[in-house]
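In: The amino acid sequence is not available; the structure is as follows:
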């Protein structure tokens, strides 16, 4: 990579690393896996930097890579087996400094299938339009709309149940 391109990449990566990590976390629900996915994604972005710069939207291009890396990390995690040890396992970092409601929403979001979760995260957390979301997910706008409706319906049901359980516990 030429020095001026490397400088552009470094500037982009420095500015977009945190938002992409948050996006990956919202899609996969685990900070450790999100960081692995984003790290892999930025390596891939570095290798394809010349092609990425020609994309209509560099952020959309990067989100697509992050989403693919999240899927790869999820698949790898699916096949890994935990081994028992005499030491207690590390607790996953939640990154959550917010309220109980935020935790309930994130827990409910984590229960959605990957595609619906990604659709809701792109539409409502990343504030992308239907068309932009369709480009990132490589699907039609109609698919984005249907996944959004189904995802929100499921999310509402999960949240209603979660809030009801929370109230009953108090």
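Out: Yes, it's here. Because the structure is predicted, anything quoted here is derived from the model rather than measured. Numbers count the residues shown, from 1 in each chain.

In: all contacts plus neighbour counts: C-alpha atoms, from now on.
Out: Noted.

In: residues touching residue 168, list them.
Out: For residue 168, no contacting residues are found, by Cα atoms under 8 Å, 6 or more residues apart in numbering.

In: what ranges do the helices span in the protein?
Out: 3-28, 31-47, 49-53, 58-79, 100-110, 114-120, 130-137, 141-169 (DSSP state H).

In: could those helices be laid out in TSV, adding distance to residue 89?
Out: TSV is the format used below for the helices of the chain (distance: least, Cα to Cα, whole Å):
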stretch	distance to residue 89
helix 3-28	20
helix 31-47	14
helix 49-53	38
helix 58-79	16
helix 100-110	21
helix 114-120	26
helix 130-137	35
helix 141-169	27
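
In: Which of these sits closest to residue 92?
Out: Closest to residue 92 of the helices of the chain is helix 31-47 (Cα to Cα; 7.4 Å).

In: which residues make contact with the closest one from outside it?
Out: So helix 31-47 is contacted by 9, 13, 17, 20-22, 24-25, 28, 52, 62, 65-66, 69-70, 72-74, 92-95 (Cα under 8 Å, 6+ apart).

In: structure B:
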């Protein structure tokens, strides 16, 4: 199997989950597509070398986080105007839609590192150790960023005040 075929297989297996991660980070479907595309283009160019990586999906997820943080730092402005509406999801109740939109709006107000920690820990269900490794920081930093982010989310969206802070939870 050549490298292009193995990359296609990787994409078929992981594109949906990577797009979800990109969307949760970017908060906008169009920006998420751009974010994922830029990461995948870089990965395709390095795919022969990535054959030795234990988990290409973890590599891609880390690249998404790094690219997202880099974009936020540079605050690149384009002529494109992102849509204020999230992508439609079939069969969702009005209450769950409102809760999802409220949480999305609150997430968008978090600093990039805190948002990345929340997405990786609670949406991607990664452990503190896995999150720390992806973000290239200590487990203590992940814990403190999650703590501060959850406190900020509670302040921004009081309806989620019952969110439990996972102090001392070592996954």
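Out: Arrived safely, thanks for sending. Values in this document were obtained by computation on a predicted structure and should not be read as measured data.

In: which one in the first structure is aligned with residue 102 of the second structure?
Out: Using TM-score structural alignment as the criterion, the counterpart of residue 102 of the second structure in the first structure is residue 104.

In: quick one on the thing from earlier: may I see the PyMOL selection of the buried members of the contacts of helix 31-47 of the first structure?
Out: Here is the PyMOL command that selects the buried residues among the contacts of helix 31-47 of the first structure (16 or more other Cα atoms under 10 Å):
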select buried, resi 9+13+20+21+22+24+25+28+52+62+65+66+69+70+73+74
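
In: and stretch 8-18 of the first structure, how far from the second structure on average?
Out: Once fitted to the second structure, stretch 8-18 of the first structure is off its aligned match by 1.1 Å on average (mean Cα distance after the TM-score superposition for the first structure).

In: Where does that stretch end up in the second structure?
Out: Under TM-score structural alignment, the match for stretch 8-18 of the first structure is residues 6-16.

In: re the thing from before, so what's the residue count around the match of residue 102 of the second structure?
Out: Each residue near residue 104 of the first structure was counted by other Cα atoms under 10 Å, and the total is 16.

In: what does residue 101 of the second structure give?
Out: For residue 101 of the second structure, the count of nearby residues is 14 (other Cα under 10 Å).

In: residues contacting it?
Out: Counted by Cα under 8 Å, 6+ apart, residue 101 of the second structure has zero contacts.

In: gap between it and residue 35 of the second structure?
Out: 21 Å (Cα to Cα, to the nearest Å).

In: residue in the first structure matching residue 59 of the second structure?
Out: Taking TM-score structural alignment, residue 59 of the second structure has residue 61 as its aligned residue in the first structure.

In: hang on, I meant residue 112 of the second structure
Out: Using TM-score structural alignment, residue 112 of the second structure sits opposite residue 114 in the first structure.

In: in terms of contact, does that match touch residue 29 like I think?
Out: No. Using Cα atoms under 8 Å, residue 114 of the first structure is not in contact with residue 29; the gap is 10.4 Å.

In: Pull the number of nearby residues for the counterpart of residue 40 of the first structure in the second structure.
Out: Correspondence of residue 40 of the first structure to the second structure, assessed by TM-score structural alignment: residue 38. Residues lying near residue 38 of the second structure (other Cα under 10 Å) number 14.

In: what do you get for residue 83 of the second structure?
Out: Counted with other Cα under 10 Å, residue 83 of the second structure comes out at 11.

In: and it, what does it touch?
Out: Residue 83 of the second structure touches 28-30, counting by Cα under 8 Å, 6+ apart.
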